[in-house]
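> 3D, please:
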Amino acid sequence: MHDVVIAGAGSAGCVLAARLSEDPRLRVLLIEAGDSDRYPWIHIPIGYLYCIGNPRTDWMYKTAPDPGLHGRQLIYPRGRVLGGCSSINGMLYLRGQAADYDGWRQMGCTGWGWDDVQPLFLKSEDYFAGASEHHGEGGPWRIERQRLRWDILDDWAKAANEVGIPATDDFNTGDNEGVGYFKVSQKSGFRVSAARAFLRPAMRRPNLTVLTGRHVRRVVFEGTRAVGLELYADGRSEIVRGGQIVLSAGAINTPQILQLSGIGPGALLQEMGIPVLREAPVGENLQDHLQLRCSWKVSEARTLNQLARRWWGKGMIGAEYVLRRTGPMSMAPSQLGAFARSSPDVATPDLEWHVQPLSLEAFGQPLHDFAAITASVCHLRPESRGHVRIGSPDPMRPPVISPHYLSTPGDRLTAARAIRLTRRIMAQAPLAKYRPEEFKPGPDYQSDEELAHAAGVVGSTIFHPVGTARMGADEGAVVDPRLRVRGVEGLRVVDASVMPVITSGNTNAPTIMIAEKAAVMMAEEMRGI
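Modelled structure (predicted):
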């Protein structure tokens, strides 16, 4: 029997297993449904194109038809491999804003304010520029500058300055307002996933066991105490037992496992024939960032559209990466970023741009055959709330994912403002030489109502689901501020599903921070502190 059994070797699970196994007295078991991260495309930054939509590394989920997107379904990638989403994501290192975490604390989540969590960000980090007030050095997670630049992105940044968005070299000080190139979780041109940074070094320890290819079917309870997990692999089931059970399966799979285990909305569980152990709003409160892909044709510009569509361009890209580990093969999906307010009434930036020197119809489709730039903008603090619910008592069936994008008047208004502000940036003098011509969503959309409709046409997930096992001090929360599942014993949730409110930026760094904090809390409890 193990002291701790962790379900899910994604970003949080890798960190938690590595940190807990630092104590040689603890026997830690980490379970992953996917396989090893030996697949070469995981480690080459541009390889996310070959990992998303690939059953070797992705759960291959889709959303339910979404009314806010005019009935469209979206692909919903989730990592199914050691490292989880950190093995297939965009590698952007963004903590969010100090106000995000202070807001959690104001909601009753004691110990989760900015001053509480900032040291945990620094603990993980090995920042390329060394230690400072805002960054750590010597941690397992390497953070570097990107290894490329584009003239048109530099000019977009200047255009953003013209509308009042200041230049910044660091989005991670607690105030992310500004425009600049994103920092990335890479080392010398290779991806640094949670598996590579945290788990691989720890796997040499005799007290850490890692099992891959095991699908977690449910939590096993004796009365109201969690004592193990039922696993499925190669046509047979087995039960592994542990003193503490931790679900780190992410904002989609963690609520699925909880519901299959009898913890969730009572009516849903009864409909599925699952005995209700504890009624709780598991799977509710789903939040995600919807990106609005605004694109312009440009002239006299070097963009990836031309370069990557020609055989000689592909050859140049490959040669540059092989020889120098630089260029497009080293790049994150988005290179330039910006954070700004949608309205003077907003206290802190509520919009984020991911700016790319390329365009395509949708993720995974070919680049357009003309030069173009895409400035995707997302509302950082959406009001809309969706849900994740099992659609079958069969653990091998995917859950139903319903994000409910743009389902509030506030979200629709912010979408309209976001598109207008993006147009203002594109109309500034530094970009005039490229003669930009808007084709997504297109100049025909002008009024608030028309732009909100357009947002549903061009909107797509940026892959940041959180909140489905909400943390809180109230009895309606799924977990308490120490991440213990309410109403049962011996069971925790440690992943992005515990966020009560989504952070104002990309969610991988906050997820790793959550695992760092969980490891500290669990170690204290096990030592009787």
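> all contacts plus neighbour counts: C-alpha atoms, from now on.
OK.
> Can you get me a residue count around Arg302?
17 (other CA atoms under 10 Å).
> do Val457 as well
Other residues lying near Val457 total 18 when counted by other CA under 10 Å.
> how about the nearest residue to it once chain neighbours are set aside, what does it touch?
With sequence-adjacent residues excluded and distances taken as CA to CA, 6 or more residues apart in numbering, Val457 is closest to Leu69, at 6.1 Å. The neighbours of Leu69, taking CA atoms under 8 Å, 6 or more residues apart in numbering as the test, are Tyr405, Leu406, Ala455, Gly456, Val457, Gly459.
> To check against the first, give me the structure of this:
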Amino acid sequence: MFDYIIIGGGSAGCVLAARLTENPDINVALLEAGPADKSVFIHCPAGLAVIAKTGMAGWGMNTTPQPGLNGREGYMPRGKVLGGSSSINAMVYIRGQREDYDQWAAEGNPGWSFDEVLPYFKRAEHNERGADALHGSNGPLNVMDLRSPNRYGPVFVEAGVQAGQVHNTDFNGESQEGVGLYQVTHKNGERYSAAKAYLTPNLSRPNLHVFTGAHTTRILMERKRAVGVEFQHEGQVKQLKATREVLLCAGALQSPQILMLSGIGPREHLLENSIATVHDLPGVGQNLHDHPDVVLVTNAPKATESFGLSLSGAIQGLKGLFEWRKHRRGILTSNFAEAGGFIKSQSSEATPDLQLHFVVGKLVNHGRTTVFGHGHSLHVCLLRPRSRGSVRLASKDPLAPPLIDPNFLSDRDDMDRMIRGFKLIRNILSQPALAALGGHELAASSKVHTDAEIERFVRDYADTIYHPVSTCRMGKGALDVVDAQLRVHGIEGLRVVDASIMPNVVSGNTNAPVIMIAEKAADMIKAAQGA
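Prediction:
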């Protein structure tokens, strides 16, 4: 018997486990379907390349065929390991824009404006640059400038400035707009996931019980109250009971799946899958959206200090392995997406609507396709897409992956912005700073010029940049799932705490916002129970 059961050992689950067990009288169970985060490929930042190539520590999910992507299935990597996606991501620390959170509050979610969530960002953060009005320096999550930055990141920044963008040294400062180098969630040359920041330091607490290899099959209900969790563990079906609350932190793709498997969701869809309805909640699984992204890849033989498969690249890799093992420095401390920016697709935009990630290597098919030689890649993603999709059950089998349909690029406005973004990143790549590397676009994009040709290229090559949200949306509307306290509408003893509750996706990478959400949720849970 536990006070709280947390489903999912990802970013939000790790935060909740740490914060709730600060009270020694509170007993917490954390259930994670994946293993402990022991692999060196997780802790070495450049191990990301191996993770992407092999799919290790991930769920291996894909979308349904997407009409907006010419019928292709999209890739949906989600972390299946302690730390969740923070153990397999590119470690970029971004909060989003002030306006994102003010809009959440304006849509009927009191307490979620930027000024109200900023203290939780600051409480989570230990920024090695120091504290100021917008940054913390005493939190568990280490944020820093890259220890051994690649020489081509600043070259990209110079090219961006040559293209008319401003240089921004802090994308989490007063203004997000501009190009610059990203800060990352590293510490001493290693990845600093939510597990390393929040969970690992507290594993010795006697009131914290972590179950790995524990696949949740359903939430146990008594009438309209969550009372525990059923899960598969060590070849057996087991149950744990919660005296206070069940906290669902399985992410935007699997939190709605678990709710529906538990009989909480759209009645007709539950009936289709022979699941008895505990509570008819139509919004579960609705409103799915994600940042669509497309990449221009450049072959640049002169850029021999970028990552690449070549003789010089192999020598550089061996040197980097020695430097990382001995000193936690060198090329293997790279997160690959070292630089980037936030720009406007047209001057009339009030705030940036596009994000750039500059990768110091040739990135094709999420890094899963082997490409020889050296070069660089420039992503452009749409920050506030209008297209909306859904997550649905494939069957009542809890081990079957859900049906994921982001409905990418179904709204014409999304495509128009992506076309403008394509032109802008091509312009940056053509500036003297990058052009001096003698690069040229790969064949897939090099002959693309007209808007119609660009649209075909986008539909042929665009995909996720790994930020699905909103499937258990926070709000007061008919298709909203949780209230501003993250309590599931119509159900007692059950909250959802992860990216699925975002009313709309933030304007940037989603890991830092999820950690903030969990920090805020921990305070709300403590206040509700007098803990």
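> Next, count neighbours for Lys396 of the second structure.
Lys396 of the second structure is flanked by 18 other residues according to other CA under 10 Å.
> what do we get in the first structure for it?
Lys396 of the second structure is assigned Pro393 in the first structure as its aligned equivalent, the criterion being TM-score structural alignment.
> What are the neighbouring residues in contact with the aligned partner of Glu441 of the second structure in the first structure?
Counting by TM-score structural alignment, Glu441 of the second structure corresponds to Glu438 in the first structure. Glu438 of the first structure makes contact with Cys294, Ser295, Trp296, Lys297, according to CA under 8 Å, 6+ apart.
> Top of the residues you listed by number of neighbours, please.
Of all the contacts of Glu438 of the first structure, the highest neighbour tally under other CA under 10 Å goes to Ser295, namely 29 neighbours.
> Pro432 of the second structure - how many residues pack around it?
Close neighbours of Pro432 of the second structure, defined as other CA under 10 Å, add up to 15.
> What does it correspond to in the first structure?
Using TM-score structural alignment as the criterion, Pro432 of the second structure maps onto Ala429 of the first structure.
> how far away is the residue nearest to its match when sequence neighbours are not counted from His404 of the first structure?
Excluding its sequence neighbours, the residue lying closest to Ala429 of the first structure (CA to CA, 6+ apart) is Ala159, at 6.8 Å. Summarising the geometry, the distance separating Ala159 of the first structure from His404 of the first structure, computed by CA to CA, to the nearest Å, is 33 Å.
> list the contacts for Thr169 of the second structure?
For Thr169 of the second structure, the contacting residues are Gly180, Leu181, by CA under 8 Å, 6+ apart.
> From Lys326 of the second structure, how far out is it?
Taking CA to CA as the measure, Thr169 of the second structure falls 30 Å from Lys326 of the second structure.
> Helix or strand next in line after the longest strand seen in the first structure, which one?
With residue count as the measure and DSSP state E as the assignment, the first structure has strand 236-247 as its longest strand. Helices and strands here follow DSSP states H and E; after strand 236-247 of the first structure, the next one along the chain is helix 250-260.
> The helix or strand that that next one is followed by vs the second structure - mean distance after superposition?
Following helix 250-260 of the first structure in sequence order, the next helix or strand is strand 263-264 (DSSP H and E). Taking mean CA distance after the TM-score superposition for the first structure, the mean distance separating strand 263-264 of the first structure from the aligned residues in the second structure is 1.3 Å.
> Off-centre distance for strand 263-264 of the first structure?
For strand 263-264 of the first structure, the distance from its own C-alpha centre to the chain's C-alpha centre is 24 Å (CA atoms, centre = their mean, to the nearest Å).
> And it, what does it pack against?
On a contact count with 3 or more CA pairs under 8 Å, 6 or more residues apart in numbering; DSSP states H and E, strand 263-264 of the first structure meets strand 278-279.
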